[in-house]
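Participant: Got a predicted model here, sequence first, then my questions.
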Amino acid sequence: MEASNDPPGPAKAEPEESSAKPIHVSYYMNNGVLSVRETDLKDAYELKEEIRRGDFGPVFKVVQRTTGQAAEAKFKRLPRFVRRQEALREIEMLFLFAPHPNLLLLHDAYQMLDSKEIVLITEPLQGCSLLEWLVSGKERVTERICAGYLRQLCSALKHLHAASIMHLDLKPESLQLACSGELKLTGFAVARRCGEEPSLLRGDAEFSAPEQLGSEAATINTDMWPVGLLAIVVLSGVSPFWASTKEEMVQKVISATWVFPDSFSSISKGAKDFISKLVKKSAETRMSAALCLDHAWLDGTAAEKPLSMATLKEFWGRYKSEKPASYVHRFPKSEKAKQSEDEKK
């Protein structure tokens, strides 16, 4: 995802390269501003074995030298400036909110200026997304199981929204699993504080809300649209707004016209009611994360009948193999921004 014309923030946190020798820096929040200091990752952490490969580089097991606490280090090789800006945005957002059981916990963050690598030190994860786990056959999947994971997602969003942070990029790979089996919401490169006024965001359309593809400003309820879509996907394996072309997909989302798939004939009324109150064109009329947690379908009494994972396996195979259909969202200028431009003339 790319953003431009953001308020001062992580874009100014990236230090200049040293002409004398390569240096390492760590990031921290100083009075709400992402700041840097010279330090070396290996002074604080002992690198162990590589445990998997991430999208931008290896992931290592690490141990904190003073406490012996295990963690994982995600090395991101990011030669492009815009990619580093995205990573810094994610670091800033992860530092902003207080810890929560269903939000990825960031311990530290470093940058190797000689190699353009950014390293995130986080709590250990399984390296497995929620959907990968559901289709693995290792768990008997029922409505109640799915409702439990969605409850954890809504709990994470309630915590974010209470801190005036919008995620804005909820999709299947955002939902990872901790070693304990708990859901962890990840992927904060596009997240924004409420009230920030970026002029442009890029992302993928399939799980984006209508206002993200149109000309309306995003709100915390923008995050609730994809919660409904993800509920449909995990329960049926059907993505209601998917299309073979980006243009058709965007038009389907903007129209917000959809029906439950045929496979929902065996899904409970409670699940349908939950989803219907989220996948609504008007963001103002969607349930908030707090209201979702009060919904009867998430109270632990959902149906225990096993769900077929065959269609979900097909969806996951297609989703992983396809290049996401990107969208470009140009935010409308606020009166404050227009006034500032007029003053400069």
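Facilitator: Great, that's in hand.

Participant: only C-alpha atoms for contact and neighbour calcs from this point on.
Facilitator: OK.

Participant: where along the chain do the helices fall?
Facilitator: For the chain, applying DSSP state H gives helices covering 41-44, 81-96, 130-135, 143-162, 210-213, 224-236, 246-255, 269-276, 289-293, 310-321, 335-344.

Participant: can you redo these as JSON lines with distance to Leu177?
Facilitator: Output for these, formatted as JSON lines (distance: least, CA to CA, whole Å):
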{"stretch": "helix 41-44", "distance to Leu177": "25"}
{"stretch": "helix 81-96", "distance to Leu177": "17"}
{"stretch": "helix 130-135", "distance to Leu177": "6"}
{"stretch": "helix 143-162", "distance to Leu177": "10"}
{"stretch": "helix 210-213", "distance to Leu177": "27"}
{"stretch": "helix 224-236", "distance to Leu177": "15"}
{"stretch": "helix 246-255", "distance to Leu177": "28"}
{"stretch": "helix 269-276", "distance to Leu177": "23"}
{"stretch": "helix 289-293", "distance to Leu177": "20"}
{"stretch": "helix 310-321", "distance to Leu177": "16"}
{"stretch": "helix 335-344", "distance to Leu177": "40"}
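
Participant: and Asn102, which of those helices is closest to it?
Facilitator: helix 143-162 (5.4 Å; CA to CA).

Participant: Included below, for side-by-side comparison, is a second structure:
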Amino acid sequence: MPIIIKKKLENRTVQEDEEVTLEVEIRKPSLEVTWKKDHVALQPGGNMEVHVEGTKHSLSFKKISSTDQGHYSCETMDDKTRAKITVENLEHVFSRGLRDTRAEEKGVAVLECETRRPSLRTTWLKGVAVLKPGGKYHMRQQERVLSLTINHLEKSDGDVYTCDVGTARSSAALTIQEQTKESRKAGCLEQCHKMLSSHQSETEDSTLGVNPIPTQGLITSTFYSRSRERSVHTHIPLVPVDLPVVANPGSDRSHQTYSFLSEINRGRFSVVWQCQDDWSKQLFAAKFTPYAQEQQQRALGEYQLLKKLSHIHIVQLRSAFITPCYLVLIQELCAGRELLHNLAERDLYAEVHVSELLQQILSAVEYLHHRLIVHLDLKSENMLVTDHNLLKIVDLSSAQTFTPGQTLPVDHIQEMKAPEVLEKQGVGPETDIWAIGVLVFIMLSGDDPFQSELHWESRSNIKKGRIQFSRCYPGLSEGSVSFIKRTLNHKTWGRPSAAECLQLPWVKGWHGSSRHSDSIVCFSTDKLQAYLQEQETKREKVRTKMDMPLSN
């Protein structure tokens, strides 16, 4: 009796990554059935399976791809049926589009959408104008999620924004609202007011009134301290600067004044205060660095570098002043927590959160290295992370320019303990990569990579590259372990550049499964919190003790 197919195949149009099954039914049970694609017999295995259940025969794809597109046939000795499978590429199909967003002036807006597959080409538009990354715009792709972050919002930023991935677009409106008094306090002042001494009050603010550093000559600079009812009047030599001064329509803005509200932080050599421009009422961070003869080169070095830089992940310089005792850098105010403290305040975090922060660090460092600048002090204390997960490098006091192929002397390196520093071989861009490796290890362990109870043994571990992986959290992916090994190579020539790091799949967020589980491994913050408490005790000992004339 002939083997006749009574249920034929039908043409199918499917979407990539779908589970797809082709099924036929014959008149009587038989094993003499062959599946073919484009006239070539198929061999089951991998993504493709063949099933037989009585008179029903099926060909299944667990996750169909564009390579599976074609003409399929099911044949017996007496009959056959044929159909075409068309696979639609979902690379340019949105699974979650942009949504209309409202945000306040001077704030941050994040527009986000998601595609069914990682996009190979993404263009962001404001109205019909194509946006370019840099300045206030930060564009990011985390696997299938695409985002546009707009910083320092102004009324003019209100518009329709579009994410274009080639053959599909998603648009949404951004509406900018006037900033309320309450939100200004919540966004910028809350953290600083907590740090006010019990004897300070808002009526006892101090004001520093000085002129921006001009291009030449001398200028009279007057320091006012209302709380102490005194003023110091002195002539100060000035250094060149090409920073633009924001003009005040109808008034003379050559003389700028700032009210200093509260101390934010202290480092080894400087003190940072929150201040407010008396004209615009905009909040800034003022960094005071002693300007004594032996410290002038260090203070001016940071100023000379910052005035040439413009990057979303590096603090922006607004203006600069010289008083009789200090160089004052007026910078954008980054309301956030230090990098490791930001992680420690979460209940849990995973490798993907580490790589999100790492991408931003590497982006800034690659920018610096491309401009022949080496940072030489990349650590958690010099990085702030906002509530929107935007990271900023906020200190460049140790940074230096370099010549490719030549090393810099290690004489003025304070805390960096890279192998080349201990061996006094000279430092360069590779030293920054080593510091990043140390930071990533701490984020993935809550511990130091070369720690030992014996000081000499710790130094030996660093020099020989003996990384203490036993201190890491369990379940780390191979990508993270590989990154740590490469960046903490005790040979400078064995470390990748910042640009090369940015191309690593693990850094991009394409995490494979961990060694121990197919699920995402999350880390408790208990160990990291204990580590930070121990580090805080050490930091307190080296903070500058200089008295500020702004304090009561």
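Facilitator: Thanks, I have the structure now. Bear in mind the structure is a predicted one, so any value in this text is a computation, not a measurement.

Participant: if we can go back for a sec, tabulate the helices of structure 1 (JSON lines), appending mean neighbour count and distance to Lys171 of structure 1.
Facilitator: What follows is the helices of structure 1, written out as JSON lines (neighbours: other CA atoms under 10 Å; distance: least, CA to CA, whole Å):
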{"stretch": "helix 41-44", "mean neighbour count": "14", "distance to Lys171 of structure 1": "31"}
{"stretch": "helix 81-96", "mean neighbour count": "21", "distance to Lys171 of structure 1": "16"}
{"stretch": "helix 130-135", "mean neighbour count": "20", "distance to Lys171 of structure 1": "11"}
{"stretch": "helix 143-162", "mean neighbour count": "21", "distance to Lys171 of structure 1": "12"}
{"stretch": "helix 210-213", "mean neighbour count": "23", "distance to Lys171 of structure 1": "14"}
{"stretch": "helix 224-236", "mean neighbour count": "23", "distance to Lys171 of structure 1": "7"}
{"stretch": "helix 246-255", "mean neighbour count": "17", "distance to Lys171 of structure 1": "15"}
{"stretch": "helix 269-276", "mean neighbour count": "18", "distance to Lys171 of structure 1": "16"}
{"stretch": "helix 289-293", "mean neighbour count": "19", "distance to Lys171 of structure 1": "16"}
{"stretch": "helix 310-321", "mean neighbour count": "14", "distance to Lys171 of structure 1": "11"}
{"stretch": "helix 335-344", "mean neighbour count": "10", "distance to Lys171 of structure 1": "31"}
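
Participant: closest to Thr301 of structure 1 out of the ones you listed?
Facilitator: Short answer: helix 143-162, nearest of the helices of structure 1 by CA to CA, at 6.8 Å.

Participant: In structure 2, which residues correspond to the closest one?
Facilitator: Using TM-score structural alignment, helix 143-162 of structure 1 corresponds to residues 351-370 of structure 2.

Participant: That stretch vs structure 1, average offset?
Facilitator: Once fitted to structure 1, stretch 351-370 of structure 2 is off its aligned match by 0.6 Å on average (mean CA distance after the TM-score superposition for structure 1).

Participant: hang on, the earlier thing: can you say which of the helices of structure 1 is nearest to Glu173 of structure 1?
Facilitator: helix 130-135 (7.9 Å).
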